[in-house]
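Novice: sharing a model that was predicted from the sequence below.
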Amino acid sequence: MGRETRLPHLRTDDGCEADLPLSDRDAQKLHHRARARPVSRHRRHQRFLATPRFASEMNPKLRRILFSLAVLVWSGALLYFHATGRINKYLAPDFRPIAFVGGLGLAVLGFFNLLTAGQDAACGHDHRGDDGHDHETSDVHPLAALLLMVLPVVLSVAWTKDEYSAAALARKGLYDSPADMNTSFLASAMPPLTREMIEQSHRKTADDYYEFNLMELFFATGDREMQAAIDGLKVETEGRWIEEKTRNPQGTRKRLYRLFMTCCAADSRAIPIVLEFGKTPPELPENGWVKVAGTMRFPLEEGVLQPLLVADRALAAEPPFEESFLRK
C-alpha cells in the first residue's frame, strides 16, 4: 500500500490492524472519485430511433393501425401497377400473376390486421409472473418505421419514368456490337431464314418493305445464312430512337433499339441496330418510338461487323403493347 499511495512511514502488512489518520489529500489518493463514462460519438444520436420510452407511450392499437396501413400501401402499389399496365414494363407475362396475387394477399393481411387492431390476443406461450415483456414494442419508433416502409415506395411510384436512362442503357449493351454480347442462347432460338421463308412469313408494307423485328436484324449479324438472306433487302422495323455515339463523325447516324427481357427489367438487355441517313437525321423525340424503313446492310467497320439500316424514312410511332422482346 505504501508504494501505491506513496504515504510515508508505512510498513508491510504484519497481520495487525491500526487506525491511521489521513489528510484530505491522502484520502483522495486512496478513494478516487468515480468519473462519468464518455458516450461514444456514434451512439450519441441513437435515441432518435431507438426509443423504448416512445414505443411504450404509443397506444398498442394505434401501432397496429399504422403497420396495417403500411401493408395496405404496399398492396396498393402492386395492384396499381397492374391496373394501369405499368407492370408490363417491369415483369415478363409469366411473373405478373405472381405479383398480382402478392398484392391481393397483402391487401387481405392489411385489412385483417386493421379490423382486429383493437382486439387482445394471446402470444402463444405462458408468462410466468410479471416478466415485463410483450411482442409489440420495438427499438424503432412506430412513426419512423412507418416512414421507412412507406416513403420509398410512394416516391418510387410517383417519380419513376418507367424507362432506362441513357447511362443505364449503355451499361445494358446499347453500344455493344453483336460480337461483344453473349447471346448464344438467343441466336439458337432464332429459326433459320431464307429469302423464300421471308416472302412467306413476313408481310409487306404498301411501299414494298418487308416488316422485320429488331431481333431478327440484330442477330443476323452472327449468322451468315441470315445475312445472305437479309443483306440488301428493303425492310421496315420499329424501336426506340436514340443518339449514335460511336463511329458517327458526320452526325448522320442514329441508333434504334429494343429491350430483351427474360423475367424482369433488371435482367433486360438492349438489342440495337445502327441507322444511316447520309444527311442530318430528322428531328424525332429522343428515346421515343419510331418506325424506320430502308435497305439492310452488314458492313465491316473498324473490324466490327455492324447491322446497319440505310434509312429512307423515319416516322414517330405508337409504342407496342409489349415494349420488350420476351423469352418464350
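Specialist: Yep, that arrived.
Novice: CA atoms for contacts and neighbours, from now on please.
Specialist: OK.
Novice: what packs against the longest helix anywhere in the chain?
Specialist: In the chain, with assignment by DSSP state H, the single longest helix is helix 60-84. Contact here means 3 or more CA pairs under 8 Å, 6 or more residues apart in numbering; DSSP states H and E; on that basis helix 60-84 packs against helix 96-115, helix 142-159.
Novice: take a look at this one as well, against the first:
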Amino acid sequence: MSKTTSPKIKIAGVLLVVFALGLPMIWPWLKTPMVVATSFGIAALGVSILIRSGQLSFGHAMFSCAAGYAVAFTARAMPELDSAVLILLGTVFGAVMGMVIGLFVVRYRAIFFGMLNLALSMVLFSILGKFYSLTGGTDGIRLARPTFFGVRMERDGFETTLLVVAVVLAVALAWGVQRYMMSIAGQALTAVKTNETRLEYVGLSANRALWIGYVISAALCGLSGAMFALMQGLVTPEMGYWVRSGEIVFISILGGVGHPVGAFLGAVVFEFVKLYSAALFTGAWQMVLGFVLIGLVFFVPTGLSGLLFRKEPK
C-alpha cells in the first residue's frame, strides 16, 4: 500500500460521510439502512485485514453475534448503562474472544483457517439456538432502548445519534487501520501472504503477526455487533449464522481491500442493492447480489476501491 493516498480515495471518503449523514436528514427512513451499512462496513474492515494476510474467514460473524449477546445480557442485568458503554463493552468482548480463539486458529492457513472459523461460528449458532431458557432460542433477546451519553431519547433521536457515532467511528477506524497496515506490524501481517518463510528468517513470528491482526478484526466485528444490536433492539442467533459471515466477506470483496475506504464503499452498495433488489425482485435478491459479485470478479477484481486507488509513481 502506498504511503500516500490517492485524491480520488479522499474524495470518495468525504462523499461517503456526506452521503451517510446528509441523505437521512432528507429521507429519515434511510437512517436504519445507513447505520446497518456502517455497521457492516466496520465488520468488513476487520475481515479485510485478514484478507490482506491471505487468510479468508468464513465465520467472523460469530464475533459480532457474541458481542451483540454480551450487550443484550449486560443491558438486561444493568439497564442503567449507557449506549456508549455498551458499544465499548461489545468491542472489548469481541477483542477478548478473538485473543482466545486466535491462539489456535492462527496456526492454520488457507482453507483450514477459513473452515475452522466457520465451524466455530456454527457451534456458537447452535448453542444460542438450543439454550432457550438463557438465550431466548431463535426468538433472541430484546433490548430496551438505553440512554445515549446520559440522555433518554425517542427512537428518532436515538437513531440519529447512533448514526453520527457510527460514521465518526468509521472514519476514525479507517484511519487507524490505514496506519496499522503501514506500520511494521501491518507489513509483517501482509508478509504472511507473500513470504511467510522469509518473515520467520528475519526474526518475526508469522503466527504472532496474524494473531494481532486477528484480534483487531475480532474487535471491529464486536463493535459492529454492538451497534447492530442497539439499532435493531434485538439479538438473535442469525447474527452469527454462516450467511452473515458470507455477507461480510462479500462486502470486503465488493469494496476491495486495497484501502480501508473500500469496506464502507462495499457496505453502502451492498445494503442498497439488497434493499432495492428485495423490493423489486422479492425472493430473488440473493441472485441479484450473486450477479453483482460475478461481474465484479470478472471486470473489477480489485473491488470498488481499486477503481479509485492509484499508487503514486516512485
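Specialist: Cool, got the structure. Only a predicted model underlies this, so the values are computations on that prediction, with no experimental measurement involved.
Novice: just the TM-score for the two chains, thanks.
Specialist: Taking TM-score structural alignment, normalised by the length of structure 2 as the basis, the two superposed chains have a TM-score of 0.21; 117 aligned residues with a CA RMSD of 6.9 Å.
Novice: circling back: out of the helices and strands packed on helix 60-84 of structure 1, which is the most enclosed?
Specialist: helix 96-115 (a mean of 17; mean count of other CA atoms under 10 Å).
Novice: what's in contact with that helix?
Specialist: Under the criterion CA atoms under 8 Å, 6 or more residues apart in numbering, residues 64-65, 68-72, 74-79, 82, 87-88 lie in contact with helix 96-115 of structure 1.
Novice: now the longest helix of structure 1: buried residues?
Specialist: Within helix 60-84 of structure 1, the residues that qualify as buried are 60, 63-82, counting by 16 or more other CA atoms under 10 Å.
Novice: about what we covered before: out of the helices and strands packed on helix 60-84 of structure 1, flag the one nearest Thr5 of structure 1.
Specialist: Across the helices and strands packed on helix 60-84 of structure 1, Thr5 of structure 1 has its closest neighbour in helix 142-159 (53.6 Å, CA to CA).
Novice: now do the closest one: everything it contacts.
Specialist: Applying CA under 8 Å, 6+ apart, the set of residues contacting helix 142-159 of structure 1 from outside is Leu49, Ala55, Arg63, Leu66, Phe67, Ala70, Val73, Trp74, Ala77.
Novice: and the next helix or strand past that helix?
Specialist: Per DSSP states H and E, the first helix or strand lying C-terminal to helix 142-159 of structure 1 is helix 166-171.
Novice: just after that following helix, pick out the following helix or strand.
Specialist: The helix or strand immediately downstream of helix 166-171 of structure 1 is helix 184-189, counting by DSSP H and E.
Novice: which parts of that following helix are buried?
Specialist: Residues of helix 184-189 of structure 1 classed as buried under the neighbour-count rule (16+ other CA under 10 Å) are Ala187.
Novice: before we move on, back to that, could I get the contacts of helix 142-159 of structure 1 as JSON lines with distance to Ala168 of structure 1?
Specialist: Shown next, in JSON lines, are these (distance: CA to CA, whole Å):
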{"residue": "Leu49", "distance to Ala168 of structure 1": "35"}
{"residue": "Ala55", "distance to Ala168 of structure 1": "42"}
{"residue": "Arg63", "distance to Ala168 of structure 1": "40"}
{"residue": "Leu66", "distance to Ala168 of structure 1": "37"}
{"residue": "Phe67", "distance to Ala168 of structure 1": "35"}
{"residue": "Ala70", "distance to Ala168 of structure 1": "31"}
{"residue": "Val73", "distance to Ala168 of structure 1": "29"}
{"residue": "Trp74", "distance to Ala168 of structure 1": "26"}
{"residue": "Ala77", "distance to Ala168 of structure 1": "24"}
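Novice: run a quick neighbour tally on Ile184 of structure 2.
Specialist: 12 (other CA atoms under 10 Å).
Novice: meant to ask about Leu169 of structure 2, not that
Specialist: Close neighbours of Leu169 of structure 2, defined as other CA under 10 Å, add up to 16.
Novice: against Gly186 of structure 2, how distant is it?
Specialist: Distance of Leu169 of structure 2 to Gly186 of structure 2, computed by CA to CA, to the nearest Å: 20 Å.
Novice: same thing with Ala267 of structure 2?
Specialist: Separation of Ala267 of structure 2 from Gly186 of structure 2 (CA to CA) stands at 23 Å.
Novice: comparing these two, which residue is more hemmed in?
Specialist: A count of neighbours by other CA under 10 Å puts Ala267 above the other of Ala267 of structure 2 and Gly186, at 30 against 21.
Novice: who touches the helix or strand containing that one?
Specialist: Under the criterion of DSSP H and E, Ala267 of structure 2 resides in helix 261-280. For helix 261-280 of structure 2, contacts defined as CA under 8 Å, 6+ apart pick out 9, 12-13, 16, 33-34, 36-38, 40-42, 44-45, 48, 174, 251-257, 284-286, 288-289, 303-305.
Novice: on that earlier part again, could I get the helices and strands packed on helix 60-84 of structure 1 as a markdown table with distance to Leu315 of structure 1?
Specialist: As requested, the helices and strands packed on helix 60-84 of structure 1 are exported to a markdown table (distance: least, CA to CA, whole Å):
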| stretch | distance to Leu315 of structure 1 |
| --- | --- |
| helix 96-115 | 32 |
| helix 142-159 | 29 |
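Novice: do you know which of those lies nearest Glu199 of structure 1?
Specialist: In terms of CA to CA, the element of those nearest to Glu199 of structure 1 is helix 96-115, at 35.6 Å.
Novice: that's a strand at Asp312 of structure 1, yeah?
Specialist: Yes. Remark: Asp312 of structure 1 belongs to a strand, assigned using DSSP: H, G, I helix; E, B strand; the rest coil.
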